[in-house]
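*Asks:* task: produce atomic coordinates for the following.
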Amino acid sequence: MQVNTQRYFLEIAYKGTAYHGWQIQQNAVSVQEKLQQALQTVLRQEVETTGAGRTDTGVHATKLYVHVDIPSEKISSPQRFVHALNAILPSDISVQRLLPVHTEAHARFDATSRSYEYHIHLGKNPFLQDASWLLRDMPDVDKMNAAAQLLLGKKDFGCFSKAHTQVFTNICTITEARWVLDGQRLTFHITADRFLRNMVRAIVGTLLEVGLKGKPVEHVAEVIASQDRSQAGASVPACGLYLTQIIYPYIDQPS
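*Replies:* Sure thing, here's the model as predicted:
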């Protein structure tokens, strides 16, 4: 008997401290593994999920979309289904929404933009342990914002990518790159059509060379032109990085 299925997007959030990233891998606990285990428990059948992209070990997400095909008769109430999943999932992973989408909808390939934030705190705060990076010296925020403007546009950002990744191109289009200082909290906001592996953490490390180590603003443009990872700054710790937004043409974003 043919089973009718419906494709859904799950909107999830997680604190990545305890996980080796989003993607399932051998001999390491991942967010995808925990989510699929919860889905299989609730649905009483095996399922496969596809995420919007990978996040690395220790990186967090306030919003990540996952698509999954589920037999139509299995979900009578999206709210009850979400509640059932959250009752099973560990406390550091949550499902926010269940959204029916069209049959060919793809969580990874249909995304038109992605946004990240990198969080820094400037004074020791035990409540931000594993959720932000402690920076002991105040950087020159205005200078870093001037340097961040040199990131905007369509460019080859291979200089900020981890080596030996399986991508066809290093071309990305960055539409937002800015720092916001709020008291003792410093946050870097960045939006692009796509990101390379380790790209945001390498960009933050490079901008901090401008803000803390006396590199000129133009250093960022020189690093990009070099297409050489060794010319960019060191990658900052994963604990401060958050995936915060993914845009699709057919998904309404809650206000």
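*Asks:* okay, CA-based contacts and neighbour counts for the rest of this
*Replies:* Will do.
*Asks:* now do the contacts for S161.
*Replies:* S161 sits next to 196-199, 202, 229 when contact means Cα atoms under 8 Å, 6 or more residues apart in numbering.
*Asks:* one more time with 10 Å
*Replies:* Listed by Cα atoms under 10 Å, 6 or more residues apart in numbering, the contact partners of S161 are 170, 195-203, 227-229, 232.
*Asks:* now list the buried members of those.
*Replies:* Among these, those classed as buried by 16 or more other Cα atoms under 10 Å are 170, 195-203, 227, 229, 232.
*Asks:* closest one of those to D252?
*Replies:* Using Cα to Cα, F195 comes nearest to D252 of the buried ones among the contacts of S161, at 22.4 Å.
*Asks:* how near is the spatially closest residue to that closest one that is not a sequence neighbour to K162?
*Replies:* Spatially, and ignoring its direct neighbours in sequence, F195 is nearest to C172 (6.7 Å; Cα to Cα, 6 or more residues apart in numbering). C172 sits 15 Å away from K162, going by Cα to Cα, to the nearest Å.
*Asks:* of these two, who's got more company?
*Replies:* Regarding C172 and K162, a neighbour count based on other Cα atoms under 10 Å identifies C172 as having more, with 18 against 14.
*Asks:* now show me the structure for the sequence below, then we'll compare the two:
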Amino acid sequence: MKALSTFLRRDIEVVGAGRTDAGVHASLMVAHFDYEEKNAETDEDVLLDADLVADKLNRILPPDISVYRVCRVRPDAHARFDATARTYKYYVTTVKSPFNRQYRCRVYGSLDYARMNEAARTLFDYTDFTSFSKLHTDAKTNNCQVTHAEWTQVDEVTWVFTIRADRFLRNMVRAIVGTLLEVGRGKMTVDGFRRVIEQQDRCKAGTSVPGQALFLVDVEYPEELFDLSDT
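*Replies:* Next comes the predicted model:
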């Protein structure tokens, strides 16, 4: 917001697609801002050069934040409320490495990923995920529709859990991963994982995993938000 206000030389409010837990990364985040300026002579709208805005912002922003793309959307588009799905990835590794310690969670011992995937598939059968939500939040509902949840192997020492849903509760992904690790270690059965969801009690779920290994990787929107033919 500060960089955009500096570049446009006016106060600009930036609205993000959502917020992430402390320490969580975003390899992709979406935000919107409103801008209106008239040509003094013709009274026509002045359109910003999207490529120029992206380039100028990247010159102002700190090195750990970059703007991939700026584009025009419909006037009523909203980065948060119009999102139809979000995707997160959580990375675990079995080895210590100084190069990825800020982006991976180290796990010890062997894990049964097949059993963890069996448990993950039960998420499709439910919509109330109170058991995986941070307590005392301002969320009006704990209902979410999970459409993808799967562990896949990246390399010999790294696995990633990918989950997609229409919305996520605070701490939800980290709590799900922590509980799935209990399944992978043999400390909880698949039926036990299902009961955790059904009890709608955060105390029944596993410990939340650290935030540094979690990445927001995608936010999806209806195509019509980018259709400006009748605006």
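*Asks:* returning to what we had before: how close does the counterpart of the residue nearest to F195 of the first structure in the second structure get to S97 of the second structure?
*Replies:* By TM-score structural alignment, C172 of the first structure lines up with C144 in the second structure. Applying Cα to Cα, the value for C144 of the second structure to S97 of the second structure is 35 Å.
*Asks:* residues contacting T50 of the first structure?
*Replies:* 9, 23, 32, 65-69, 106-108.
*Asks:* how close does the counterpart of it in the second structure sit to I163 of the second structure?
*Replies:* Counting by TM-score structural alignment, T50 of the first structure lines up with V15 in the second structure. Distance, V15 of the second structure to I163 of the second structure, using Cα to Cα: 24 Å.
*Asks:* tell me which other helices or strands the biggest helix by length in the second structure touches.
*Replies:* Counting residues, the longest helix in the second structure under DSSP state H turns out to be helix 172-184. On a contact count with 3 or more Cα pairs under 10 Å, 6 or more residues apart in numbering; DSSP states H and E, helix 172-184 of the second structure meets strand 85-93, helix 113-121, strand 158-165, helix 190-199.
*Asks:* again, only using 6 Å
*Replies:* When contacts are defined as 3 or more Cα pairs under 6 Å, 6 or more residues apart in numbering; DSSP states H and E, helix 172-184 of the second structure packs onto helix 113-121.
*Asks:* whereabouts in the first structure does the helix it packs on align?
*Replies:* Helix 113-121 of the second structure covers residues 141-149 of the first structure once aligned (TM-score structural alignment).
*Asks:* hmm, who's touching the matching stretch?
*Replies:* 177-179, 207, 211, 217 (Cα atoms under 6 Å, 6 or more residues apart in numbering).
*Asks:* redo these as JSON lines? Include neighbour count.
*Replies:* Shown next, in JSON lines, are the contacts of stretch 141-149 of the first structure (neighbours: other Cα atoms under 10 Å):
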{"residue": "A177", "neighbour count": "22"}
{"residue": "R178", "neighbour count": "19"}
{"residue": "W179", "neighbour count": "20"}
{"residue": "L207", "neighbour count": "28"}
{"residue": "G211", "neighbour count": "21"}
{"residue": "V217", "neighbour count": "20"}
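*Asks:* what's the closest of those residues to L151 of the first structure?
*Replies:* Among these, and counting by Cα to Cα, the member closest to L151 of the first structure is A177, at 7.1 Å.
*Asks:* could you check how far that closest one is from H189 of the first structure?
*Replies:* 6 Å.
*Asks:* repeat for S235 of the first structure
*Replies:* From S235 of the first structure to H189 of the first structure the distance is 16 Å (Cα to Cα).
*Asks:* E48 of the first structure too?
*Replies:* From E48 of the first structure to H189 of the first structure the distance is 32 Å (Cα to Cα).
*Asks:* who has more neighbours, these two?
*Replies:* Neighbours per residue (other Cα under 10 Å) separate E48 of the first structure from H189, with H189 holding more: 17 against 14.
*Asks:* ok, that one - contacts?
*Replies:* Counted by Cα under 6 Å, 6+ apart, H189 of the first structure has contacts 117, 177-178.
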